[in-house]
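[1] model the following, please.
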Amino acid sequence: MSTAAATTTERLRRLAGTARDADVDVVLVAPGPDLAYLVGRSVASHERLTLLAVPSDAPDDAVMILPALERGGWDGSPAEAAGIRFVTWLDGEDPYAALLGELGDDLGAAAVDDHLPFLHAFRLQSARPELRLRPAGELIGELRMRKEPHEIEELASVGAAIDRVHRRIGEWLRAGRTENEVAADIAAALVEEGHRTADFVIVASGPNGASPHHEASDRVIEAGDPVVVDIGGPNPAGYNSDSTRTYLVAGGVPDPEFALVHELVRTAQRAAVAAVRPGATAESIDRAAREVIEQAGYGEFFITRTGHGIGLEVHEHPYIVAGNTRPLEPGMAFSIEPGVYLPGRFGVRIEDIVVVGDEGAVLMNTSAVDLITVQPSVE
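    A predicted model of the protein is given here:
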């Protein structure tokens, strides 16, 4: 059995174990990052049903139902090599009844992953009204949030790629250009530096920086503007980067509070990184950053959580937020991104990805977090 097939088999067995502990009879996984994690690939089938069914008492009997027209795309896949049984259906046939027939009449509770469209969940429920559907996100998240060594290598690689883009920011960011123009150049650079695609490019200048998820606009960047640049995307293996720096455009008259706030956010971010260690709770990392900002009198302007898990998705478990008492474990990967957002004036966010190591945080990003003033380019 190939390494990829062995990984698929091992992950399916681990998933079955968590399902048994949760009194779930079968886990149903739709195309998306959960399927990619479990079987090494994911092929969308649009409105047609594709679904992996993993029985909790017999993971080696996992079955995937999919349209006949999609079957060829799985030839030679880890799923096929691991012995997953493929059941195909033709347009005009009822795939829901076919799947339920494969799973038997004694099916009680089924956990469905977060990416299964309501259309499919509804039709499964209609085909067997007594079937109890439950969310599977937490079950699969239990597996995905602890990154294996090869996954950490992928996060380090894509982290280095995003660092290279940030170090080139002076090529594009300058007064007189629009946010959209700068964002387009950054998106191209993300691909040049090793990303499969640019998943998101936030360029938020001046007062736009006070909106954490501002979309790039036609606003012309001015001298003296703070500019939040939050960028990321997947590498060829599907693992994501996510890194934010806040720059100052040279010239003009900067907001007199900007340098102070930038240093405050930098201090809060470093405090949260320093708090990372096995056994610390997720919420304690949020608290470490938040206390720095609150003590300086800016607590009401820190309007986001401190971080989110990352891997095959940009946002996944664990979430670094108040109320999450989960203890951190080696291999967990997440962002640390405190920010201060002053409406109508500017925002500051600094974000790195960290992995929990045996002794503390292992940074996946190494580009400078100090305040960088972007000088005009020489034509």
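
[2] rest of the way, CA atoms for contacts and neighbours
    OK.

[3] the residue nearest to residue 336 when sequence neighbours are not counted: what's it in contact with?
    Excluding its sequence neighbours, the residue lying closest to residue 336 (CA to CA, 6 or more residues apart in numbering) is residue 307, at 4.8 Å. For residue 307, the contact set (CA atoms under 8 Å, 6 or more residues apart in numbering) comprises 286, 319, 320, 321, 334, 335, 336, 337, 338.

[4] run this one through as well so I can compare:
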Amino acid sequence: MDYQERLQKLRRESTGIDCLFFVPGVNLYYLTGLKVSGSERLFLFGVLPSARTFMIAPSFEIGRFRSTIELDTVFSYRDDQGPLSAIKQALKRYSIKKIGVEFKYMKLWELEWLKQAVPKLQIIDLSDTIKKLRIRKCPEEIRQLRKSAYIADRAMAQARNEIRPGVTESRIEGVISEVVKSRRADGFAAVASGPRTALPHARTTDRIIREGDLVWIDLVVYYNSYVADITRTFFVGRPDPQLLEVYKTVMIAQRRARTKTVPGMTAGEVDTLARSYIDQQGYRDYFIHRTGHGIGLEVHEEPYIVENNLVKLEQGMAFTIEPGIYLPDRGGVRIEDSVVVTEEGVESLTKFSRGINII
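    So this is what the prediction gives:
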């Protein structure tokens, strides 16, 4: 990844601001490659309009940061001192009176330290600027997304082989975890069965799978920090006729959105591709969430595939397509893929079979 180029783009999009401050998290990683765990100790990474950066951090952490990134200055503090003096030194040295911060990620207590150092500090939200930088993935990011998707497909295939009457949801989740870890990746999964599949965000329990159940698996994989997200639904034994009809409806709605999405459409129009078909089949009231969400360094990020979202899709944007229908106390079906926008349409990064899966 070309982190210097990312920092330069950030500067070009943030003129008129004395300093841009970042806290531990995905945006700091995106801009610098630094992985810093947030804690009760203040850590701030400062980006100046010139080609300079600095850091405010606990003194015992400085050694590892200096070895991984070039910094103009480090303003350190000991635990018994607290960070206020270090913040004041930094703001005074660079004549900082107007700052940009990440409203979505900076905690109130972190912001309060800055305001305490300079009570009349002007504060600007960087959310739109960061969104603009991260929303389109570069070729290297797309390669990482593909690797995550490949692992997700392998884990889903192994999980499918474990589904049978008498097995618990937690057992299947455990198999997924083993596969993901064996690929040197991280991740998590939710496994729901029977009537619990009608809950879109059900979490795994020790429920025993029975003959006639629906089972869905929602699986997230992080590889080199990039995310793939996939959901598949399975029938255990002879399908219930209405739930089979629901499955076919969701399958066609998802296919419509995957195959008809092209650059230049809005995110809202992608939602409509799936939702309109489900509406036509009489299940309008049972599709109770958006059609998808962006993926990248976070499992939920821009662009959100939701009705009336006017963000226009461009090559390199990555997101999920995941329509679902949920019948209370009966069961629910969701089919989800991670996709990336290409020159002519979208490429599905996850490829596990979307056909009717009867076990």
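
[5] can you calculate the TM-score here?
    The TM-score (TM-score structural alignment, normalised by the length of the second structure) is 0.94; 357 aligned residues with a CA RMSD of 1.8 Å.

[6] which element, helix or strand, includes residue 132 of the second structure?
    Remark: residue 132 of the second structure resides in helix 127-134, with elements defined by DSSP states H and E.

[7] which parts of the stretch 51-200 of the second structure are strands?
    For the stretch 51-200 of the second structure, applying DSSP state E, counting those that start in this stretch gives strands covering 53-58, 73-77, 98-101, 122-125, 186-193.

[8] got the contact list for the first one?
    Right, strand 53-58 of the second structure. Residues from elsewhere that reach strand 53-58 of the second structure (CA under 8 Å, 6+ apart): 41-47, 70-79, 83, 86-87, 90.

[9] can you do 10 Å?
    7, 19-22, 41-48, 62, 65-66, 69-79, 81-83, 86-87, 89-90 (CA atoms under 10 Å, 6 or more residues apart in numbering).

[10] likewise the second one?
    Outside of strand 73-77 of the second structure, the residues that reach it under the criterion CA under 10 Å, 6+ apart are 41-46, 52-62, 65-66, 82-90.

[11] Produce a PyMOL select command limited to the buried residues of the residues you listed.
    To isolate the buried members of these in PyMOL, using 16 or more other CA atoms under 10 Å:
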select buried, resi 42+43+44+45+46+53+54+55+56+57+58+62+65+83+86+87+88+90
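
[12] just checking, which of the contacts of strand 73-77 of the second structure belong to helices?
    Cross-referencing the contacts of strand 73-77 of the second structure against helices under DSSP state H gives 62, 65, 66, 84, 85, 86, 87, 88, 89, 90.

[13] closest to residue 353 of the second structure among those residues?
    The closest of those to residue 353 of the second structure turns out to be residue 65 (CA to CA; 44.5 Å).

[14] what's the match for that closest one in the first structure?
    Aligned counterpart of residue 65 of the second structure in the first structure: residue 74 (TM-score structural alignment).

[15] equivalent analysis for residue 230 of the second structure, please.
    Aligned partner of residue 230 of the second structure by TM-score structural alignment: residue 243.

[16] surely its match touches residue 190?
    No - contact criterion CA atoms under 10 Å: residue 243 of the first structure and residue 190 do not qualify, at 11.8 Å.

[17] residues shared between the contacts of these two?
    With CA under 10 Å, 6+ apart as the test, residue 243 of the first structure and residue 190 both reach 162, 163, 165, 166, 231, 232, 233.

[18] can you pick the most crowded of the residues you listed?
    When neighbours are taken as other CA atoms under 10 Å, the top entry among those is residue 162 (29 neighbours).

[19] and for the aligned partner of that residue in the second structure, nearest residue in space, chain neighbours not counted?
    Under the alignment by TM-score structural alignment, residue 162 of the first structure pairs with residue 152 in the second structure. Nearest residue to residue 152 of the second structure in three dimensions, chain neighbours excluded: residue 221, at 6.0 Å (CA to CA, 6+ apart).

[20] elements contacting the host helix or strand of the one you found?
    Assessed by DSSP H and E, residue 221 of the second structure sits inside strand 214-223. With contacts taken as 3 or more CA pairs under 10 Å, 6 or more residues apart in numbering; DSSP states H and E, strand 214-223 of the second structure sits against helix 139-162, helix 169-182, strand 186-193, strand 226-235, strand 331-334.

[21] taking strand 226-235 as reference, get the angle to it.
    170 degrees (axes from the mean of the first three to the mean of the last three CA atoms, to 10 degrees).

[22] for the residue nearest the centre of the first structure, helix, strand, or coil?
    Nearest to the geometric centre of the first structure sits residue 314, at 1.6 Å (CA atoms, centre = their mean). Judged by DSSP: H, G, I helix; E, B strand; the rest coil, the three-state class of residue 314 of the first structure is coil.

[23] and it, how far is that from residue 238 of the first structure?
    Separation of residue 314 of the first structure from residue 238 of the first structure (CA to CA, to the nearest Å) stands at 10 Å.

[24] what do you get for residue 283 of the first structure?
    Distance, residue 283 of the first structure to residue 238 of the first structure, using CA to CA: 28 Å.

[25] what of residue 138 of the first structure?
    Counting by CA to CA, the gap from residue 138 of the first structure to residue 238 of the first structure is 21 Å.

[26] compare those two (neighbour count), which wins?
    residue 238 (20 against 14).

[27] got the contact list for residue 313 of the second structure?
    135-136, 261-270, 303, 340-342, 345.

[28] what count of nearby residues applies to residue 316 of the second structure?
    20.

[29] do residue 140 of the second structure as well
    For residue 140 of the second structure, the neighbour count with other CA under 10 Å is 11.

[30] so it touches residue 296, yeah?
    No - the pair residue 140 of the second structure / residue 296 is not scored as a contact, 11.6 Å apart, by CA under 10 Å.

[31] in the first structure, what residues pair with stretch 287-297 of the second structure?
    Counting by TM-score structural alignment, stretch 287-297 of the second structure corresponds to 302-312 in the first structure.

[32] measure the matching stretch end to end?
    End-to-end span of stretch 302-312 of the first structure (CA to CA): 27 Å.

[33] got the buried residues for it?
    Buried-residue list, stretch 302-312 of the first structure, by 16+ other CA under 10 Å: 302, 305, 306, 307, 308, 309, 310, 311, 312.
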